[in-house]
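[1] Fold the following for me, if possible:
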Amino acid sequence: MASNRPAPGAPFVPAQRTDDTVVYGGPRTDEGPWEEWNPTAETVRPVRGGRHRVAKQRGGLARGGLARSSTVLGVGVIAAVGAGGMATAQTGKPPVAISLPDLATFTDDGEDTAEPATAIEATPLSSLGVTPADSEQGTTDAGEALRARIMAQAESQQEQLDTKATEALLAAAEKEAAEAAEKAEQEAREKAAAEKKKAEEEAARKAEEERLAELARQFALPTSSYTLTSTYGQAGSLWSSGYHTGLDFAAPTGTLIKAVHSGTITQAGWDGSYGYKTVLTLDDGTEIWYAHQSSISVSVGQQVTTGDVIGRVGATGNVTGAHLHLEVHTGSGGGVDPLAWLRGKGLNP
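    Next up, the predicted model:
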């Protein structure tokens, strides 16, 4: 519009007042007479830019018409309710305030009314109907909820770490206990085996002692009051073979000579360098030779038992002094160590 159109002319009608007109405070004498005012282009200030003036929006937003403002308001409500609500729920921040444009009052023909434009107070759409205390409480609750979630997550992680540490300690303890148990079991087995072996050895020793005791009752030393001088296998020029073939019991002449075991006399008499010699053949074929005797008390074919006297110690034959020369020959004819043989029979010369 370029300008306001002039109002049509109207006839002047003087104010009609009667004395019986009731006016608050009584009749007024300072009123009237009224004159008709017909606005003209000179008396009416033109509208700048050819548009109706609209009060500026707070915050510097451009103000449009009522239809455009209503559209912006509807879209803003939807966006603010969705985004603002999500922001409040997700981040715990206070709701974003969305301002509404100040709307001017329009007439049906689009012209400004006489009343000045009134600005509509901006209200955050996401917190409509919520008091500041409620908003603050909601923010606080959201912050506390976030803090609680963080603390719960931290506690859960700590519990997981503690659980893993506990499980590691338990596993180490179980492993150590298993190793200790295995070691103890191994030691127990070794101890049991050692005790068993010791018991077996002790039993064997006792059995051997009993056997030797029984043999000792069956066998006897060839003489008494003696001293062992030359042993079996001893080398020297005194013997024609170059070594000693028996065991010498040095004893005074006339000391009794006994049968070491029961058997049969198979030789009795003089035998060159052996002097007077007696041969006792045992049941298993072993031969016992007694040499250098001063006298013989048995004859060939005679049966003797353990401990029977068969002669006396002397110094006959090739000798350097009175002694009993004792030799042991197996059934095959080979000689053995008399000392070892006697010990094998439970005797200890």
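[2] drop to CA atoms for contacts and neighbour counts, all remaining ones
    Will do.
[3] Surely residue 216 is in a helix?
    Yes: checked against DSSP: H, G, I helix; E, B strand; the rest coil, residue 216 lies within a helix.
[4] ok now do it, which residues does it touch?
    Residues near residue 216 by C-alpha atoms under 8 Å, 6 or more residues apart in numbering: 345-347.
[5] any idea how far residue 344 is from it?
    With the distance defined as C-alpha to C-alpha, to the nearest Å, residue 216 ends up 10 Å from residue 344.
[6] Would you do the same for the sequence below? I want to compare the two.
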Amino acid sequence: MASNRPVPEAPSIPAQREPETFGYGAYRAEEGPWEEWNPTEDSVTPARGRHRVAKQRGGFARSSTVLGVGVIAAVGAGGMASANTGKPPVSISMPDLPSVGSLFADGSADSAPAQATATLSSVGASAAEGEDTTDAGEVLRNRIMAQAEQQQGQAESRATAVALAAAEKQSADAAAKAEKEAAAKAAEAKEKARADARKAEADAKKAAEEKRLAELAKQYTLPTSSYTITSTFGQAGSMWSSGYHTGLDFAAPTGSLIKAVHSGTITEAGWAGSYGYRTILTLDDGTELWFCHQSSINVTAGQKVSTGEVIGRVGATGNVTGPHLHLEVHPGGQATGIDPMAWLRGKGLNP
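    Sure, this is the predicted structure:
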């Protein structure tokens, strides 16, 4: 049988050493051996800036510096973005690194900064994506809020327009109603003024007429006293030859005095057939007054008489049924007479 090939000899491993600095719990072969370095004034360059790093030997110091600068740059970029956008800063989570040495697995100090930079770049990209997403959501939210405010403003504008239109219509209706009421009141006041004017005019005319009649009443008088009106003008009956009564009858006792109604001239005094004893008094305006059925006559033709002067006495001569004075009024001496009652009232007398 063939025998197995002999196992190659294991490489020599340095003797185990006590744990040194950097916080590792055991000695790691890939990290050593380390050479002790005691800096002097000649070997150390004086620091001329706040951020200068003292010279160290080995690749770890350079790698740590690169990593720190990358972290500071990332954090600074995040802070500037937060300050510019006004939004809270984005938290950056560092990857879980088991050890600094694992970044340098190939043992090359030059590749460590590239790996650290790539890791920080990926973290920054993730933060940028989150920030872009947040900005897009904020823009959408602002746009929705702007549209909502615009719609609310339009609704309020429409409501305000409707309210203004309603208020204007109400004001117009109120103004029209007030104008109509004012016109009605004005017309009513105008009509009342006209009625008052007509009433005042009528009252004035009435007062003037009363005054005139009062003055005439001083010039005119009733033909007798203690009488009773028994027949009026126009009364129909077979007792009168014309078929109706042509005068006004004052029934009074025989012998009652008959007076001149107004001043004038006696144009006739004597017997007149069915009128009995009659006296005709002609006034200055030509009106004839007939006094009929007298029992006696006290004047003669051509005699001037004044108002209230006695011209005869009441009797029952002619066509009569009892003692009374039959009075007729003939304007202008015409044959047909008028109503003596109306004529006497026109002179301010009330039989």
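[7] TM value for the aligned chains?
    The TM-score (TM-score structural alignment, normalised by the length of structure 1) is 0.63; 237 aligned residues with a C-alpha RMSD of 2.8 Å.
[8] before we move on, back to that, return the subset of the contacts of residue 216 of structure 1 lying in strands.
    Judged by DSSP state E, those include no members of strands.
[9] ok, so of these, who is nearest residue 339 of structure 1?
    Set against residue 339 of structure 1, the nearest of the contacts of residue 216 of structure 1 by C-alpha to C-alpha is residue 347 (9.0 Å).
[10] And the closest one, what's its match in structure 2?
    Under the alignment (TM-score structural alignment), residue 347 of structure 1 maps onto residue 349 of structure 2.
[11] So its match sits against residue 222, correct?
    Yes: between residue 349 of structure 2 and residue 222 there is a contact under C-alpha atoms under 8 Å: 7.0 Å.
[12] ok, the match of residue 347 of structure 1 - how many residues close by?
    Neighbourhood size, residue 349 of structure 2 [other C-alpha atoms under 10 Å]: 18.
[13] which residue packs closest to it, ignoring adjacent ones?
    Leaving aside its sequence neighbours, residue 349 of structure 2 sits nearest to residue 217 (C-alpha to C-alpha, 6 or more residues apart in numbering; 6.3 Å).
[14] measure the corresponding residue of structure 1 for the one you found to residue 342 of structure 1 for me?
    Under the alignment (TM-score structural alignment), residue 217 of structure 2 pairs with residue 216 of structure 1. Relative to residue 342 of structure 1, residue 216 of structure 1 is positioned 10 Å away (C-alpha to C-alpha).
[15] Over to residue 242 of structure 1?
    According to C-alpha to C-alpha, residue 242 of structure 1 stands 24 Å off from residue 342 of structure 1.
[16] When these two are compared, which one has more neighbours?
    Taking other C-alpha under 10 Å, residue 242 of structure 1 and residue 342 do not tie; residue 342 has more neighbours (19 against 12).
[17] and residue 270 of structure 2, how far is that from residue 290 of structure 2?
    According to C-alpha to C-alpha, residue 270 of structure 2 and residue 290 of structure 2 sit 12 Å apart.
[18] joint contacts of those two?
    Counting by C-alpha under 8 Å, 6+ apart, the common neighbours of residue 270 of structure 2 and residue 290 are 278-279.
[19] Pick out whichever of these two has more residues nearby.
    Using other C-alpha under 10 Å, the more surrounded residue of residue 270 of structure 2 and residue 290 is residue 290, with 20 against 17.
[20] need the contact list for that one.
    The neighbours of residue 290 of structure 2, taking C-alpha under 8 Å, 6+ apart as the test, are 278-281, 326-329.
[21] Export those as JSON lines, with columns for secondary structure, distance to residue 66 of structure 2 and neighbour count.
    Shown next, in JSON lines, are those (DSSP: H, G, I helix; E, B strand; the rest coil; distance: C-alpha to C-alpha, whole Å; neighbours: other C-alpha atoms under 10 Å):
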{"residue": "278", "secondary structure": "strand", "distance to residue 66 of structure 2": "167", "neighbour count": "26"}
{"residue": "279", "secondary structure": "strand", "distance to residue 66 of structure 2": "166", "neighbour count": "28"}
{"residue": "280", "secondary structure": "strand", "distance to residue 66 of structure 2": "163", "neighbour count": "20"}
{"residue": "281", "secondary structure": "strand", "distance to residue 66 of structure 2": "161", "neighbour count": "28"}
{"residue": "326", "secondary structure": "strand", "distance to residue 66 of structure 2": "160", "neighbour count": "25"}
{"residue": "327", "secondary structure": "strand", "distance to residue 66 of structure 2": "158", "neighbour count": "21"}
{"residue": "328", "secondary structure": "strand", "distance to residue 66 of structure 2": "157", "neighbour count": "23"}
{"residue": "329", "secondary structure": "strand", "distance to residue 66 of structure 2": "155", "neighbour count": "26"}
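[22] which one among those residues gets closest to residue 300 of structure 2?
    residue 279 (8.6 Å).
[23] I'd say the closest one and residue 266 touch.
    Yes: look at residue 279 of structure 2 against residue 266 with C-alpha under 8 Å: they come within range, at 7.3 Å.
[24] Tell me where structure 2 has strands.
    Under the criterion DSSP E, structure 2 contains strands at 228-231, 248-251, 257-259, 264-271, 277-283, 288-297, 304-305, 310-314, 324-330.
[25] Show the contacting residues for residue 348 of structure 2.
    Counting by C-alpha under 8 Å, 6+ apart, residue 348 of structure 2 touches 210, 213-214, 216-217, 220.
[26] What subset of the residues you listed is buried?
    Taking 16 or more other C-alpha atoms under 10 Å as the criterion, what is buried in the contacts of residue 348 of structure 2 is 213, 216-217, 220.
[27] Now do residue 255 of structure 2 against residue 291 of structure 2, distance only.
    Residue 255 of structure 2 is 14 Å from residue 291 of structure 2, by C-alpha to C-alpha.
[28] who's more crowded, the two?
    residue 291 (28 against 16).
[29] which residues sit in contact with the alignment partner in structure 1 of the more buried one?
    Using TM-score structural alignment, the partner of residue 291 of structure 2 in structure 1 is residue 290. The contact partners of residue 290 of structure 1, taken as C-alpha under 8 Å, 6+ apart, are 277-279, 324-327.
[30] With distance to residue 161 of structure 1 as added columns, please give these in TSV.
    As requested, the contacts of residue 290 of structure 1 are exported to TSV (distance: C-alpha to C-alpha, whole Å):
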residue	distance to residue 161 of structure 1
277	99
278	98
279	95
324	93
325	92
326	90
327	89
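[31] In structure 2, which residues correspond to stretch 316-325 of structure 1?
    Mapping stretch 316-325 of structure 1 onto structure 2 (TM-score structural alignment) gives residues 317-326.
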